[in-house]
Structure formats: structure tokens, C-alpha cells
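Asks: Show me the folded form of this:
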Amino acid sequence: MLPARRAPLRQTAGVTLFWITAASLLSWVWLVVGQGFFWRTDQRLPPPGPDPRRWPDVAVVVPARDEAEVLPLSLPGLLAQKYPGRARVILVDDHSSDGTAGVARALAAAGGLPLTVATPPPLPAGWTGKLWAVRHGVELAGEAELLLLTDADIAHGPGTLAALVAGAERHRLDLVSQMARLRTETGWERLIVPAFVYFFAQLYPFRWSNRPGSRTAAAAGGCSLVRRTALERAGGVAAIRGAVIDDVSLARAVKRGGGRTWLGLADPDPELAVLSVRPYVGLGPLWRMVSRSAYAQLKHSPALLLGTVLGLALVYLVPPLAVLAGAVTGSWPVAAAGAAAWLLMAGSFLPMVRYYGRPAPAALLLPFTALLYLLMTVDSAVQHYRGRGAAWKGRTY
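Replies: Now for the predicted structure:
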């Protein structure tokens, strides 16, 4: 009697697994064709055209806290910008303890754009340290028409500033942002980083963000050129003063103020490169990079966290598990549906894998990377409720 009873149970479980796998496959069909073609990597600054009639004055604002180690890799590129108009660099030393200001001044002695090194007043309540430093830098920028907000760990090719300004002027954009190419030198970086950019683009499809009137708005904090007038219409830096994910918040504020925004991937050409030089040696630093803001992205909502975990499991984990389960049990419809979903997943990831110079088979590892991101997101929530969420260089928000 027992085997007879177990057969209907196995049949029911097999049917349930098939429909779960079919739901995953349909999810991938929709993601590939209906989510703004997020997986494509062709959103780049337009190729050079006629120079603007005039080159606006630009101030480059660099917030820096304990960045003495990376500044020699990043600041010289900013100071060496080949910009036809007037430009200067303002580095705001956010009360560093490692001699960041002294390193910056020493690097400026080699020449290049004028450098101002300043320290903001003590951090007031309600502000993140980075945005308080940015606000101070914007104030020091005076009447500069354009502000390039960039991080201290971002290295710029010599033509980057001119290309950003030319794109903004040619297309009358109020915010032009480029997603920096992150380091992929270690094994963990090669596994985690391409997926990080891929997931960001999935959340904020660049095409949707770049469309005037679209509700989607995003930017990359490492390289964002913004018009002063657009920033003022948006309420200034104070409008986003407590934002942990400040780049997306800035783009939303500019768009709400009627501004036009654009976001794309950095060009691999060394002349126009926008590169992150911060090393992430081992899984730990990469884990903290993601978990620091993951729960903030979910608005600290347990319901959104649960939905995200279930969604990640359905979309990314079910396909390979279905292939395995179908092969073991002989349920080839389940295995076939799982394989189709997995191939769609890998195919959508392939352009980003190639953008980062990785071999094509690496795209098949996305389910494992997605599992890591799922765990990072859960850890982000755990750290938040322990009072240690969004920790960065001695500060917790």
C-alpha cells in the first residue's frame, strides 16, 4: 500500500516542480524582452562630434575620507584632464585620519588643473558624510556651470571630462553619468563584479532611465556631471542629504525637477576610461560593498525583503535546480524548462561578461553568484536590525 500512496505524491510533486520551473522560464522571457533590454551594454557616450560653441566652467568635486592609499592612482588622472575650458578640482577631506589632504597636495605639485583641498565643518545630524562633503565642495565651486561629482577611488582618462561636457551640451542633458569599470583582477572580483553591474541595470534599465518623462531614474555616483541650475532646482545636495544610495537619489531629484538625465557604461578606450581602482581582495570586502546598501535599496521593508528573496530564488536558483532534479527523476519536461530558463539567463548575462573581458562560459555561473547576492541581501537586513547597517569608514547610518 505504501508504494501506491507514494506514487500520487511523487506525481503531484513533479507537476508542482514543473509549474514552478515554467514560471521561472516565463519570468526570463519577460525579463529579456520586457525589462528595457537591460542586458545590453550599448548605452555609451555618443561618439565625438562637433565641439560645443563654448566650453562651460567646470568644478570637479571629490569627497574623500581616508583615501591616502588610492589617491595616487586616481587624482593624477583628474588633474591631467585635457579640457578646453576652465576647470578645477576641489577635494573635500572628510576628516581623514591617514593624511589624505597631504597626499592630495603633494600630488598636485606635479601640475595640472588647479586643486583646492578643504575640510567641511563637523558632520550634522541627518546627513551622510559623503553628501556633507559634496555639499561643502559644491559651495566652494562658486558659479561653475557644471559640477563633476566623482569618488576618490575613480581614475579618469585624460579625455573624460571633455567627453562628458560635450555629451551634456550636445544633447542638452542636465545629468550625465557613467558607470565606472570596476576592478576584476581577483577571482572573487571576476565572479561578483560583472553581476553587480548586471543586477543594477536590471533594477534600473539604462534605456528607461535615459528616456525623458520615464519614472525610472538612476546614476552612478563615481562619475556624475550635473548642471548647477538643475541641482538647485532639485533642492541642492540637501534634498538627498540622508540618502545611502545617493547616486540614484540624485538622478531622481534632478528628474523630478524637470531635468534630463543619462546613464551609460564607461568606454573601454583608455583616453575616456572611468575606472574604479579600489581593490576588493577576497570575498569579505565585496560582501560588505553589496550588503552595505542592499537593505536600504529595499527601503528597510521586511515585506520587500521576503519578496526579493523569493524572487531571486525563483528567477535564478530554480533553473539549475530544475535541470538537476529533472535529470535525477527522469522528468525531462522539468529538465528542459529549467535548461531553457538557464540558457536565457546566461544569454542575457553574456554581454556584461564580455564587457568585463571574461570568457563566455562564465555566464553560466550566474545562479551561484545570485545565491551569494541573496545571502548578502539577507545579511544586510540582519546588520540593519543589529544597528550596524550601512557602515562605512567608522560611520553607521
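Asks: From now on I want contacts and neighbour counts done on CA atoms only, so please keep to that.
Replies: Noted.
Asks: for the protein, what spans make up the strands?
Replies: Per DSSP state E, the chain carries strands over the ranges 58-64, 87-93, 115-118, 146-150, 154-156, 175-179, 223-227, 261-265, 274-276, 391-392, 395-396.
Asks: Tell me which of the ones you listed sits nearest to Pro333.
Replies: Among the strands of the chain, strand 261-265 comes nearest to Pro333, with 38.7 Å by Cα to Cα.
Asks: counting contacts, what elements does the closest one pack onto?
Replies: On a contact count with 3 or more Cα pairs under 8 Å, 6 or more residues apart in numbering; DSSP states H and E, strand 261-265 meets strand 175-179, helix 206-209, helix 246-256.
Asks: who wins for proximity to Ala108 among those?
Replies: strand 175-179 (25.0 Å).
Asks: Packing partners of the lengthiest helix in the chain?
Replies: The longest helix of the chain (DSSP state H) is helix 2-34. In terms of contacts (3+ Cα pairs under 8 Å, 6+ apart), helix 2-34 is packed against helix 318-329, helix 332-355.
Asks: Tell me how far the shortest one lies from the chain's centre.
Replies: Taking the mean C-alpha point of helix 318-329 and that of its whole chain, the gap between them comes to 32 Å (Cα atoms, centre = their mean, to the nearest Å).
Asks: which residues sit against that helix?
Replies: With contacts defined as Cα atoms under 8 Å, 6 or more residues apart in numbering, helix 318-329 is touched by 17, 20-21, 24-25, 331-342, 367.
Asks: before we go on, could you also do this sequence so I can check it against the first one:
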Amino acid sequence: MTVLLWVTGLSLLCWLWLALGQGFFWRTDQRLPPHRPEPARWPEVAVVVPARDEAEVLPLSLPGLLAQKYPGRARVILVDDHSSDGTAEVARRLAAEGGLPLTVTSPPPLPAGWTGKLWAVRHGVELAGQAELLLLTDADIAHGPQTLAALVAAAEAGGPPDRLVLVSQMARLRTESAWERLIVPAFVYFFAQLYPFRWSNRPASRTAAAAGGCSLVRRSALERAGGVEAIRGAVIDDVSLARAVKRTGGRTWLGLAERSPELAVTSVRPYQGLGPLWRMVSRSAYAQLRHSPALLLGTVLGLALVYLVPPLAVLAGAVTVGLPLLALGAGAWAVMTLTYLPMVRYYDRPAPAALLLPYTALLYLAMTVDSAVQHYRGRGAAWKGRTY
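Replies: Got it, this is the predicted structure:
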């Protein structure tokens, strides 16, 4: 019990440090400015959408892109990554209903050393011509009609030295099923804990992150960073893109998507049951740890110390009437819950749902271990018939 008391005290200290010293990662106020001055000139934008077997979700996402109310010149390039479900035909049918010009194309066969998504993005970027800005978005992301204009206005604000080269929004993921409501808010919470948005948005900070579902990048900045080729094998391509452009001196910005219909950036991909969500997380978890057994061990121990020890201490303290242990465990759990509460509210979940974070963290711990197991079995980072 003495050892558990000390471990619980350490867990509480960890939570106090996380709450106050990790860039206030738990706050959800990093959003696009509500009042954005219009640019003096609206630059040309090419929207690049890599799509592999996305016929089911395109009717929910592509019409919003084609209906963008952008004052300047813009077009959409959908790169059909050798789909087998008629993705290209669905896209052409949707484009016939009007909106921005749509080009549907397919890349050459996937070469070694590239992920399929980035190979498709590269092909789309090549077809974008001399468009100054590139909106890289996923086929399962639905956009409100003012999204593109808001992103460009944010990128163009200020003079040339202060302009952003990358503006990215974390899409609101679906939370309709019970498993989605349990897993999804924690997914964004953990991402923000790893890459605090405030730190990422500081030019002098080494932290850099973006959200692959919605990233507006300047062509010139992408070229200075070495183009898509510079990150061609990255499984976590959004963070890799942000690092690449920030490394060359560009200013980046990452925030949460807005809630209003006009500015919404929303994922329409359904995750029915635990299995699809498990695969979504485990696909890239071990890659995030650079495939290092040492980092995996440290992560497992860290997750257990920070997320699992507090409720275990509360239970042990209640059973043994150990008031110091109960108080330390309850304190750590309280800080944990309070930091999670803003994200729970962002996803319109009731406040008591924040108390379930230790259970959700246990699932993420298991997903991370499974990600390593699948990697060593040769099935790591599997996505739609491809394994990297």
C-alpha cells in the first residue's frame, strides 16, 4: 500500500504538470477568428481529394466541396486511387449537378516507398497547375459552403511576412454510435495532448501538427519543403506535412472545426462497432512511436501511471479505508476529468461521460500494443488492401 501511495502521488503530480505545463492542450478555443477581413485578392485554389473505394461516402461529402462559395477561382481534383467500387463514376455523377469544376483522374501504379494516399495527393498537386493554394482534404470530409473562403481569409490575413503557409482544421468526427461516443472525443483529446495546438501555432515552437482531413497549404511552401516527395512514406502524413513546412520557416496553424453549418468540417465516415475504431487507431499508433520497442514500453507504463492508477487508487483506498490513498487518487482523477471535460462538451456529450476516460485510455493502451503486434506480424498500417 505504501508503494501504491507513492505511485498515486506521482500520478497526481503528472496530472498537475499536464494540466498547467503542456500548452493548455485541453482547451478547445483554438478556432478560426470569427471576424476575418476579406483579402485584397482571392488567390486561386485547387482542392485535392485522394479517394480509394469511397463510393459510399462521396454522396455525403463531395457535394459540399462542389458547392463552396469562394469569391476567387477554385476547382476540385478527385484522384481515384484505383478503386474497385465505382468511386470515379459516383464523383462524375455528383459533379453533373453543378458547382465548382471537377476533374476526376487516376495516378500511375503505386511505386515502392510511397503510401497510396500521398502518391494520389502528389498526382493531384501536379494537375493543380499554378494554383497558389492547395486544399488537401479526405474523401470522407464534408465541408460547409463557407469553409474554403474562411480558410483562405485566415491564410491571407496580415502582410506577407506574417501570412500562414498552412491552415488546418481538425474535423468533427462522427459520434452517433455508442462506441464512437466513447472513443472519438478521446482520440482528439490524446492528439492535442501529444501536439498542443497552442505550441504548434507558435512560429518559434518545435511542435508542428496538422489534420489531414482539412489542410490548406501554399504551393510555394510545399515546394520549399521538398514537395509531397519529402513525406512520401509517412503513415501519419498530416503531422509530417506540418513538420516539413515549419522546418523551412513557414508559419502554421491548427485548430478545431467550427460548429456552424456554414463553416462545418465534418467526417461522414461511420464506425459501427469497436472493430473499425480499433483499426483506425492501431493502424498508426506504433508508427507514432517510430516502431521503437523502448518507446512502446515507456508509453504503456506512462498510460498506466497517468490514466489507470487514479481509479485503482480510489478503489483500493475505499476498500481499505486508506484516506491518504483515496484522496490522492480522487485528486488525480478529478484533474484528469476536468481536462477532458471541454472536449466532451465540444462533442455534445454529457459531463459525467468525462469520468470514463480511464476506461477509454485502457482501450487505447490495448490498441497501441496491438499496433506493435500487427507491425511485427507484417500487417502494420493496413488500409484498404495495402499494408505499409
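Asks: before we move on, back to that, and the helices and strands packed on strand 261-265 of the first structure as CSV, adding distance to Pro270 of the first structure?
Replies: Shown next, in CSV, are those (distance: least, Cα to Cα, whole Å):
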stretch, distance to Pro270 of the first structure
strand 175-179, 14
helix 206-209, 23
helix 246-256, 24
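Asks: Counterpart of Leu289 of the second structure over in the first structure?
Replies: By TM-score structural alignment, Leu289 of the second structure lines up with Leu298 in the first structure.
Asks: So for Pro359 of the first structure, which of the strands of the first structure sits nearest?
Replies: Closest approach to Pro359 of the first structure among the strands of the first structure (Cα to Cα): strand 261-265, 19.5 Å.
Asks: before we move on, the earlier item: so the match of Leu289 of the second structure versus Val378 of the first structure, what's the distance?
Replies: Distance from Leu298 of the first structure to Val378 of the first structure, counting by Cα to Cα, to the nearest Å: 11 Å.
Asks: How about the contacts made by the counterpart of Arg65 of the first structure in the second structure?
Replies: Aligning on TM-score structural alignment places Arg65 of the first structure opposite Arg52 in the second structure. By Cα under 8 Å, 6+ apart, Arg52 of the second structure lies in contact with Asp80, Asp81, His82, Ser83, Thr87, Lys384.
Asks: So what's the residue count around the fifth one?
Replies: Taking other Cα atoms under 10 Å as the criterion, the count of residues near Thr87 of the second structure is 23.
Asks: ok, it touching Val49?
Replies: No. Contact between Thr87 of the second structure and Val49 fails when scored by Cα atoms under 8 Å: they sit 11.9 Å apart.
Asks: what about the aligned partner of Thr147 of the second structure in the first structure, neighbour count?
Replies: Using TM-score structural alignment as the criterion, Thr147 of the second structure maps onto Thr160 of the first structure. Thr160 of the first structure has 24 neighbours, counted by other Cα under 10 Å.
Asks: looking at the helices and strands packed on helix 2-34 of the first structure, which is closest to Ala234 of the first structure?
Replies: helix 332-355 (32.6 Å).
Asks: what's the most buried one of the helices and strands packed on strand 261-265 of the first structure?
Replies: Burial of those is given as mean neighbour count (mean count of other Cα atoms under 10 Å); strand 175-179 ranks first at a mean of 26.
Asks: What is the corresponding segment of the second structure for that one?
Replies: The alignment of strand 175-179 of the first structure onto the second structure (TM-score structural alignment) covers residues 166-170.
Asks: mean shift of the matching stretch relative to the first structure?
Replies: After superposition onto the first structure, stretch 166-170 of the second structure sits on average 0.1 Å from its aligned residues (mean Cα distance after the TM-score superposition for the first structure).
Asks: what does that stretch rub up against?
Replies: Stretch 166-170 of the second structure has contacts (Cα under 8 Å, 6+ apart) with 151, 154-155, 210-218, 242, 245, 250-257, 265.
Asks: Now Gly77 of the first structure. Nearest residue, chain neighbours left out?
Replies: Nearest residue to Gly77 of the first structure in three dimensions, chain neighbours excluded: His156, at 5.3 Å (Cα to Cα, 6 or more residues apart in numbering).
Asks: What count of nearby residues applies to that neighbour?
Replies: Neighbour tally, His156 of the first structure, other Cα under 10 Å: 27.
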